[in-house]
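Enquirer: just to be clear, the model below is a prediction. Sequence and coordinates:
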Amino acid sequence: MAATGLGRRARVRALGLATLAACMAMTAHAAPPDRDAIKAQVAQRHGTAVKALQEWIALPSIAAEDRNPAQGAEYMARLAREAGFQHVEVVDTGGKPGVFATLDAGAPTTVGVYYMYDVKQYDPAEWTSPPLEARLIDKPGLGKAVVGRGATNQKGPEMAFLTALHAIRDAKQTMPVNLVLVAEGEEEIGSPNIGKLVLRPDIQAALKKSIGVFMPMGLQDPAGAVTVNLGAKGVVELELVADGKAWGRGPSKDVHSSLKAMVDSPAWRLVKALDTLVSEDGNTVTIDGFPKPAPLSAQDRAMIARSTGARDEATARKSLGVPHWIDDLSWEKANERLVSQPTVNIQGLVGGYTGVGGKTVLPHRAVAKIDMRLVPPMTRDGAVAALKAHLAKRGYGDIAVNVSGGYDPTSTDADSRLIQAQVAVLRRNGVEPLMWPRLAGSYPGFVFTQPPLSLPAGHFGLGHGGGAHAPDEFFLIESSNPKVQGFDGAVMSYVDYLYELGSSTGSAAAAK
């Protein structure tokens, strides 16, 4: 009896000490940081961080060209280790490798972070400075920016986030949250193996502990405004291929164009098939069985009205080089269409001879590179199935549909802790955020927001960049506009966001 009583008292005492230790840890993580000390470290690290960004840009990992996938993953892993992640692992996905890393700060809150280390292709002839040299260039009206492939999409914002981790550690401040990082090397080809990375049992279990997942992004426009996106469209990337051999008509090799009078053309067959996918003006999807988009809610329309009222239409048209919106729609109605409508877009058409002058051939093969943007309740698999069935029904079953990647659309609740923390940080920085129902671009957030994880997911970060997927891509380093943050300001936005997420009182809404 005495031994049993002593054992019970020991267990109670041990439980009490464990509870006290947990409370002390929670108090330490909830305590406000010495922000000035962190900011000083950010300033001190500025040159090192910018150089690190330039060196990262100099190593392009391009999934579409199978260029440097292993080197890109190892480099990403090295950056994570240097930033303080204790467990870092390169993960075989069956495609380009991913990276999984965890940073255990002993905090009560865990946050997921999504990275991509791959970038888009580029043609150096189209750039005013070499795309891999990451030169610092003066951008009129903006300030000094680093120009290079991947500068804004996404290496600039991602380096800013890693720099925030360095600065917190170097300032000897308590890391406010635990982090779970997943990085992929196939985002630019539609993330075909993202599930094999994120849903591996141990990685899934680590992410399941988080309150949500965010992707670093420079979200400020040139005037300093910030849009908080509550979702993103899905996407399917594919090729449609018309081939004389598969068709059983037309040539099996390129022949002289004079023979068109007696020989069928795979190129024209592809053009005719493409014409069935959209309306006469090319602006409305007409694929048979394509799911109908869900109508915008009153809340969605209100968000769009408020956002378009705060943004300048003329500036947007000028930056895009677009004199009119579809059907000459108003600014607000055009943005409603941007949010709510699916699209079938021709990225490129390739067939026969495309060099200097003419060659007078009848090509045996023609290819259309297509992307389809999806909105709820559409799914990647449903869209592909509808496209294949449509082509077969219209007599074009011989046209190959080669899907390279894609994923479903995604949505996140505005009341989630992940989003509410963003709103709080932005307001403290003097920015009243514009809420937006759905980003017109795409990223594989579905893997986080859908079961089995069912987590909030989104983007966050101050700073400004431009030219994603285009020549002269840039990320702002030193801003000439006090309302727009340069690199150091972007870094501090991540510091503030992490502490807001880790605060027991800063985010009133429960994680959803």
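Expert: Yep, it's here.
Enquirer: make it CA atoms for all contacts and neighbour counts henceforth
Expert: Fine.
Enquirer: what are the ranges of the helices in the stretch 101-250 of the chain?
Expert: 156-170, 194-198, 201-208, 244-247 (DSSP state H, counting those that start in this stretch).
Enquirer: got a list of contacts for the second one?
Expert: By C-alpha atoms under 8 Å, 6 or more residues apart in numbering, the surrounding residues in contact with helix 194-198 are Val91, Asp92, Thr93, Gly98, Val182, Glu184, Glu186, Ile203, Gln204, Pro444, Val447.
Enquirer: correct me, but the third one touches Asn193?
Expert: Same thing as Thr93. Yes. The pair Thr93 / Asn193 is scored as a contact, 6.1 Å apart, by C-alpha atoms under 8 Å.
Enquirer: for comparison:
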Amino acid sequence: MKRSLAAMTMAATIALATAPVAAETPQREKIVATVEAQHDATVKALTDWVALPTIAAEKRGTPEGAEYMRKLALDAGFQQAKVIPTDGVPAVFATLDAGAKITVGVYFMYDVKQFDPAEWNTPPLTATLVDRPGEGTAIVGRGMVNQKGPEMAFLAAVKAIQASGRKLPVNLVLVAEGEEEVASTHFDQVVAVPEVQAALSKAIGVFIPAANQNRDGSAGITLGAKGAVEFQLLVGGETSDKYPKTDIHSSNHARIESPAWRLVKALDTLVADDGHTPTIDGWFENVQPLSPRQKELIAQSVKPGAEAGEKALLGVGRWINDEDYTTSLERFFSQPTVNIQGLVAGYTGEGGKTVLPGRAEAKLEFRLVPNMTKAEAVSKLQAHLARRGFDDVRVTVSGGYGPNETAEDSALIRAQKKLFDAQGIPYTIRPRNAGSWPGVIFNGPPLNLPASQFGLGRGGGAHAPNEWFLIESSDPKVYGLDEVTMAYVDYLYVLAEEAAKK
């Protein structure tokens, strides 16, 4: 293991020194040397960060996570960083004034998803080096790829530029929230703070660090993301006196209504008999269809063999309606959804318990596309249920935001294309990510800024057991931690050049 790690480190050094680069990065070899010199410290900082989780859904790691994030920003060279209180988990706001003409916003999430240690091969909060055959050495731990690995690489890039004796080519405004994994419940409060809003208003756009490289070395560019709204439907003794306040003997179902059946009936009205097409009244009236250019981008992204690999990864054998791969991708990126995350009622252990549940709850989510909004979706859901007499079904919205969309000719996207072309990295462009992040907070009023994801490197297992992020790559086409760090360095320089053109 030590011999293979050493060999990969040598290969990474050679790749960093010889890879084609964008001309905008001055004296790049000095920054490369700094990145390599701080490699061990960066890995240590990442493993320490993983050991301190912030899990908003469990109220775990707050406010400690925000204070830790603040210190990470200061350690990276941000001149000021402060904790911003919200009605939920606090956020962090930091600035770095390099005296540059261009200012760039950076969005972080410092929170992670819940985990069950029994499902993991290694302790989730103990960063563990593992060998990934054919790929290299990765670190396993909760939050590694979503999003702490890419974010730590970005912080390392900011640190390396300054440690090599130069100023950044752009000023930075960092906003980091601790509730992204519960649909950014209070993030709008952060951006509404006058000091934060004033700083962001100077930016040419906002991006989130991400690991967007595929196993073959190709990269992805996305022009937006679906919105997400998380909510619960609840039926039981606490919503109406026609239901028992606790579980009671099941023989009483002959004369007492079942919360579980009532919930099932309400849920059944939300989708068609096909089980997936939303039927909420007025649901599709503001849905923006894919443009010809967006369909063209989707078709261009289809690669030979990709469908089989994706089906294997997802554990399925067919798409809805047995559609072809391209059609399934168009549906993936264009369709708003009503999804049941989980259902809970009564007894679910071994054998029977002969109870009539006193409570039934479903956790659901909406995925929204342009031009839908969170307020519209929630309002239509409530009106839909009311029209059908479901006044005893309580709707509780726990978080969410609308979709975001950024023009292909924005500086954020032009810089990505230019960087990938300069470094010989093949890439595809997709109209949006079917997953979600709160870019609409920046896209929408009052800021109206482009918002995008950017990053290279690889990882997997987000929201799942054994989450990982590649540290040392055995394939020169795929970036490890140091190469990812240098990609952020190069991106900032290319972004400064592109932004200055308009």
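Expert: Perfect, thanks for sending it. Keep in mind the model is a prediction, meaning the values are calculated, not measured.
Enquirer: any idea what the TM-score is?
Expert: Remark: TM-score between the superposed chains equals 0.93 [TM-score structural alignment, normalised by the length of structure 2]; 479 aligned residues with a C-alpha RMSD of 1.4 Å.
Enquirer: ok, back up a step: now a PyMOL select for only the buried ones of the contacts of helix 194-198 of structure 1.
Expert: To isolate the buried members of the contacts of helix 194-198 of structure 1 in PyMOL, using 16 or more other C-alpha atoms under 10 Å:
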select buried, resi 91+93+98+182+184+186+203+204+444+447
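Enquirer: okay if I get the contacts of helix 194-198 of structure 1 as JSON lines plus distance to Gln121 of structure 1?
Expert: Shown next, in JSON lines, are the contacts of helix 194-198 of structure 1 (distance: C-alpha to C-alpha, whole Å):
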{"residue": "Val91", "distance to Gln121 of structure 1": "24"}
{"residue": "Asp92", "distance to Gln121 of structure 1": "23"}
{"residue": "Thr93", "distance to Gln121 of structure 1": "22"}
{"residue": "Gly98", "distance to Gln121 of structure 1": "19"}
{"residue": "Val182", "distance to Gln121 of structure 1": "23"}
{"residue": "Glu184", "distance to Gln121 of structure 1": "17"}
{"residue": "Glu186", "distance to Gln121 of structure 1": "12"}
{"residue": "Ile203", "distance to Gln121 of structure 1": "30"}
{"residue": "Gln204", "distance to Gln121 of structure 1": "31"}
{"residue": "Pro444", "distance to Gln121 of structure 1": "19"}
{"residue": "Val447", "distance to Gln121 of structure 1": "25"}
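Enquirer: show me where the stretch 351-500 of structure 1 has its strands.
Expert: 361-362, 365-374, 400-407, 410-411, 434-436, 457-460, 465-466, 474-479 (DSSP state E, counting those that start in this stretch).
Enquirer: residues in structure 2 aligned with the longest one?
Expert: Structural correspondence for strand 365-374 of structure 1: residues 359-368 of structure 2, per TM-score structural alignment.
Enquirer: what's in contact with that stretch?
Expert: 226-237, 244-247, 259-260, 263, 335-346, 374, 377, 402-403.
Enquirer: reformat the strands of the stretch 351-500 of structure 1 as JSON lines; add mean neighbour count and distance to Ile62 of structure 1.
Expert: Listed next are those as JSON lines, based on neighbours: other C-alpha atoms under 10 Å; distance: least, C-alpha to C-alpha, whole Å:
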{"stretch": "strand 361-362", "mean neighbour count": "20", "distance to Ile62 of structure 1": "33"}
{"stretch": "strand 365-374", "mean neighbour count": "22", "distance to Ile62 of structure 1": "17"}
{"stretch": "strand 400-407", "mean neighbour count": "20", "distance to Ile62 of structure 1": "14"}
{"stretch": "strand 410-411", "mean neighbour count": "26", "distance to Ile62 of structure 1": "25"}
{"stretch": "strand 434-436", "mean neighbour count": "20", "distance to Ile62 of structure 1": "30"}
{"stretch": "strand 457-460", "mean neighbour count": "26", "distance to Ile62 of structure 1": "22"}
{"stretch": "strand 465-466", "mean neighbour count": "23", "distance to Ile62 of structure 1": "19"}
{"stretch": "strand 474-479", "mean neighbour count": "26", "distance to Ile62 of structure 1": "18"}
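Enquirer: ok, the counterpart of Thr110 of structure 1 in structure 2 - contacts?
Expert: Under the alignment by TM-score structural alignment, Thr110 of structure 1 pairs with Thr103 in structure 2. Counting by C-alpha under 8 Å, 6+ apart, Thr103 of structure 2 touches Val170, Asn171, Leu172, Val173, Lys202, Ala203, Ile204.
Enquirer: gap between Tyr488 of structure 2 and Tyr479 of structure 2?
Expert: Computed as C-alpha to C-alpha, to the nearest Å, the Tyr488 of structure 2 to Tyr479 of structure 2 distance reads 12 Å.
Enquirer: which one's more surrounded, the two?
Expert: For Tyr488 of structure 2 versus Tyr479, neighbours defined as other C-alpha atoms under 10 Å are more numerous around Tyr479 (28 against 22).
Enquirer: now do that one against Gly217 of structure 2, distance only.
Expert: Counting by C-alpha to C-alpha, the gap from Tyr479 of structure 2 to Gly217 of structure 2 is 8 Å.
Enquirer: what does Asp97 of structure 2 give?
Expert: Taking C-alpha to C-alpha, one finds Asp97 of structure 2 at 34 Å from Gly217 of structure 2.
Enquirer: tell me the SS of Arg81 of structure 1?
Expert: Using DSSP: H, G, I helix; E, B strand; the rest coil, the structure places Arg81 of structure 1 in helix.
Enquirer: list the contacts of the aligned partner of it in structure 2.
Expert: Alignment note (TM-score structural alignment): Arg81 of structure 1 maps to Leu74 of structure 2. Leu74 of structure 2 is in contact with Gln80, Ala81, counting by C-alpha under 8 Å, 6+ apart.
Enquirer: now do Gly141 of structure 1
Expert: Counted by C-alpha under 8 Å, 6+ apart, Gly141 of structure 1 has contacts Ser480, Asn481.
Enquirer: which position in structure 2 aligns with it?
Expert: Aligned partner of Gly141 of structure 1 by TM-score structural alignment: Gly134.
Enquirer: from Gly309 of structure 2, how far out is its match?
Expert: In terms of C-alpha to C-alpha, Gly134 of structure 2 sits 16 Å off from Gly309 of structure 2.
Enquirer: can you check Ala199 of structure 2 too?
Expert: Taking C-alpha to C-alpha as the measure, Ala199 of structure 2 falls 43 Å from Gly309 of structure 2.
Enquirer: before we move on, what about His249 of structure 2?
Expert: His249 of structure 2 is 49 Å from Gly309 of structure 2, by C-alpha to C-alpha.
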